[in-house]
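S.K.: Below is the structure, and that's it, no one-letter string:
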């Protein structure tokens, strides 16, 4: 393939990656600013913690039925609508930031929109990116995500110096409006959906139940695929639960100062960026099965080192390792998911399993918080890390089975769904 053809083949993926990058930077700006606004308003860590609970709660409220809409509506149009909705609600958030309860309500709406946007964008990306380019695209997306981890907080800090956190909220709204404009230039991949009998179907409880049965039947038929999916989802749940105790562990167990903790976060950022760069460079030589299995195991090993650490140096090594390996694990998982889940049911599967994941996050985070109070913070972090290692060891064993190699190869859509 000559250079001109190569550039043309990556035209739309590059535009999409650019839009994702801008949106991710805006999200980091918003995330940090919102935490600061709520803390300055209340002086309560619990009020800030409530922001973290709202996200999975919003997913639980919407994911049971949103997949039915995602699979029946035009993905490009839904993405544009949700970007605009995000922007409008975030502007309202800035305007009504004097009321804590209004902030919670608007954050709930924002997270509901995000819960729908995630499965929609994955479906659209799967249609847009040919199977042979998905691993490369996902590795580049991981690199962009890690770049946003650095750039977003840096922009937020600059905005705090020259203005107030409210300016940062407006920046995030602008990022979503910009993302909507970028999506406008993307191809409409579903403008001729005349052969899809579900496209114009009316929504009802009967349709929702039928869709849940579709997901159940697919899960039974492709048990291996959905087992990998579920195990990786539980792996994410465990990460979230352990991460919820990260600050308390760093301050109370490791006795780190605020500046030392900030440096620890920077080390995590360096790990993410380093892993993403290596992932992009060597992506053609890395198999999807090893990315998922080995990547997840190394992430768990990093958490285990962090959990047993008694000094800043050891903790930093663990944090760097887990952040480094996450780039590989996520790239492998997204590639596996896109290559094995048909687009026509991707919205329903992603949403329904997303519902289960969000529900488990709420349960696990609450259980770890209670355990930290009853037992100790270190005991809960160690328990979480050990459970994570056992879980990812099982995931690794399933992923690298020679008899399952076909699930990690590029398989035509008609073969997957036959």
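M.R.: Looks like it came in fine. None of the values given here were measured: they were computed from a predicted structure.
S.K.: CA only for contacts and neighbour counts going forward, please
M.R.: OK.
S.K.: which residue ranges form the helices in the stretch 151-300 of the chain?
M.R.: 165-184, 205-221, 223-243, 246-248, 258-281, 288-308 (DSSP state H, counting those that start in this stretch).
S.K.: what's the host helix or strand of residue 69 packed up against?
M.R.: Assigned by DSSP states H and E, residue 69 belongs to helix 45-70. With contacts taken as 3 or more CA pairs under 8 Å, 6 or more residues apart in numbering; DSSP states H and E, helix 45-70 sits against helix 11-42, helix 100-128, helix 205-221, helix 343-374.
S.K.: That one: what's the following helix or strand?
M.R.: helix 75-95.
S.K.: Comparison target below:
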């Protein structure tokens, strides 16, 4: 398979693709084990949700600054450095869990550092891809990366993370540290690429403003960014306490929770396989609008059901939607945004997208503690219905191929 990827997309993409696969396994392991670790210390829904929130908070604080530096610095070297530092950051957490001295404060601190590194590494990787892949191959490259994310991060890593946590609570975090180190070494072997042409260096604020203005003037990207920013508030308000929802409402064990998370991966993998055919058949605009409806139905179904199989089924559908949406949006952004602005425009999009996720995670814990575990899902369904109505006309009138 690696030889096939290399032949079509180049050896440098193969290295980036492999690094992504390795680091996504580590990320997914921690994503499954992290809530279990916090839940083993406290049953407070707000504190469990807080562990998700602190990892997303850096997108609210640093996203725009990170985007500006991604456009200033060597993107390849930046990914290498950040991955190495994230491996170091996980070491004290691993040791604390192994010695049974871990605290919620330490978990929050390490997760915040991991999230801060993510603002730089993810933005740099997205901006770096068009430099090593031809424009006509970007959709294929993005689909491969998303399929890898789905298989590695969700299908393989989630049950693995839950299993490792049951066997040895420190193991998932040590594994994640190792995967970051391996990913850094792989990206370091990618050939340097010429820096993109850019305007004369100005102040950081002026450079950030340039990215903000560019995105806001592009109607389709603006609609997509705002829709998903608000949508992620709703989504993460519901899913921030998903581990408690799985345990208390669906009656699942820790291993069952890990396997339930893999239903995202099943749908996501199907989505990456179906995305090109679906887009050719129905068009990007129809798929984006249908995706909003899928979000409404997903939240409403999870609010109603107590049956794990029903929850798993709707999560598969949701996984298909997220990957189809992702392939369309990421490829569009990489094609239409000027190369020297990719970091800044991508960071503005991420600020709305992941900043909304951070706010939703914080809100979800409070809602669940005050009114019960299904309240965030009902509110998410209502909010997504309103977003769908507001975004329907702009998405219908815009073409994702322009």
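M.R.: That came through, no problem. Given the structure is predicted, the values throughout are model-derived calculations rather than measurements.
S.K.: sorry, back to before: any idea which of the helices and strands packed on helix 45-70 of structure 1 gets closest to residue 254 of structure 1?
M.R.: Closest approach to residue 254 of structure 1 among those is made by helix 343-374 (15.1 Å; CA to CA).
S.K.: Next, the angle helix 205-221 makes with that closest one.
M.R.: 80 degrees (axes from the mean of the first three to the mean of the last three CA atoms, to 10 degrees).
S.K.: Residues touching the following helix or strand past helix 343-374 of structure 1, excluding its own?
M.R.: As assigned by DSSP H and E, the chain's next helix or strand after helix 343-374 of structure 1 is helix 377-399. For helix 377-399 of structure 1, the external contacting residues (CA atoms under 8 Å, 6 or more residues apart in numbering) are 228, 231-232, 235, 238-239, 241-242, 245, 248-249, 253, 289-290, 292-294, 296-297, 300-301, 303-304, 307-308, 368, 371-372.
S.K.: Buried ones only from those residues, please, as a ChimeraX command.
M.R.: Selection of buried members from those for ChimeraX, criterion 16 or more other CA atoms under 10 Å:
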select :228,232,235,238,239,241,242,245,248,249,253,289,290,292,293,294,296,297,300,301,303,304,307,308,368,372
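S.K.: Quick check, residue 24 of structure 1 in contact with residue 146.
M.R.: No - using CA atoms under 8 Å, residue 24 of structure 1 makes no contact with residue 146, being 9.5 Å away.
S.K.: what's near enough to touch the residue nearest to residue 81 of structure 1 when sequence neighbours are not counted?
M.R.: The shortest distance from residue 81 of structure 1 to any non-neighbouring residue, by CA to CA, 6 or more residues apart in numbering, is to residue 180 (7.7 Å). Residue 180 of structure 1 is in contact with 79, 80, 81, 83, 84, counting by CA under 8 Å, 6+ apart.
S.K.: Kindly provide the distance from the third one to residue 177 of structure 1.
M.R.: For residue 81 of structure 1, the distance to residue 177 of structure 1 under the criterion CA to CA, to the nearest Å works out to 10 Å.
S.K.: more neighbours, those two?
M.R.: residue 177 (21 against 15; other CA atoms under 10 Å).
S.K.: Please say which position in structure 2 that one maps to.
M.R.: The alignment partner of residue 177 of structure 1 in structure 2, by TM-score structural alignment, is residue 181.
S.K.: what does residue 302 of structure 1 give?
M.R.: Checking with TM-score structural alignment, residue 302 of structure 1 has residue 298 as its match.
S.K.: Find the helix or strand that the closest residue to its match other than its chain neighbours is a member of.
M.R.: Nearest residue to residue 298 of structure 2, sequence neighbours excluded (CA to CA, 6+ apart): residue 314, at 5.9 Å. Here residue 314 of structure 2 sits within helix 308-336, counting by DSSP H and E.
S.K.: mean deviation of that helix from structure 1?
M.R.: Following the fit onto structure 1, the mean deviation recorded for helix 308-336 of structure 2 is 2.2 Å by mean CA distance after the TM-score superposition for structure 1.
S.K.: tell me what that helix is packed against?
M.R.: Secondary elements touching helix 308-336 of structure 2 (3+ CA pairs under 8 Å, 6+ apart): helix 104-132, helix 138-148, helix 254-282, helix 284-304.
S.K.: could you redo the last one with a cut-off of 7 Å?
M.R.: Counting contacts by 3 or more CA pairs under 7 Å, 6 or more residues apart in numbering; DSSP states H and E, helix 308-336 of structure 2 packs against helix 138-148, helix 254-282, helix 284-304.
S.K.: residues of the second one that come out buried?
M.R.: For helix 254-282 of structure 2, a neighbour-count test (16+ other CA under 10 Å) marks 254-273, 275-276, 279 as buried.
S.K.: tilt between the helix holding residue 69 of structure 1 and helix 343-374?
M.R.: 160 degrees.
S.K.: Flag every buried residue along helix 45-70 of structure 1.
M.R.: Going by 16+ other CA under 10 Å, helix 45-70 of structure 1 has these buried residues: 47-48, 51, 53-70.
S.K.: What angle do helix 11-42 and that helix make with each other?
M.R.: Using the same axes, to 10 degrees: helix 45-70 of structure 1 against helix 11-42 is 150 degrees.
S.K.: Helix 45-70 of structure 1: average distance to aligned residues in structure 2?
M.R.: Overall, helix 45-70 of structure 1 averages 2.3 Å from its counterpart (mean CA distance after the TM-score superposition for structure 1).
S.K.: what residues are up against residue 234 of structure 2?
M.R.: 360, 380, 383 (CA atoms under 7 Å, 6 or more residues apart in numbering).
S.K.: My guess is residue 35 of structure 1 contacts residue 48. True?
M.R.: Yes - between residue 35 of structure 1 and residue 48 there is a contact under CA atoms under 7 Å: 6.0 Å.
S.K.: Run the chain-centre distance for stretch 380-390 of structure 2.
M.R.: 21 Å (CA atoms, centre = their mean, to the nearest Å).
S.K.: Have a look at how far, on average, that stretch is from structure 1.
M.R.: Mean deviation for stretch 380-390 of structure 2: 2.6 Å (mean CA distance after the TM-score superposition for structure 1).
S.K.: What are the buried residues along that stretch?
M.R.: 380, 381, 383, 384, 385, 387, 388.
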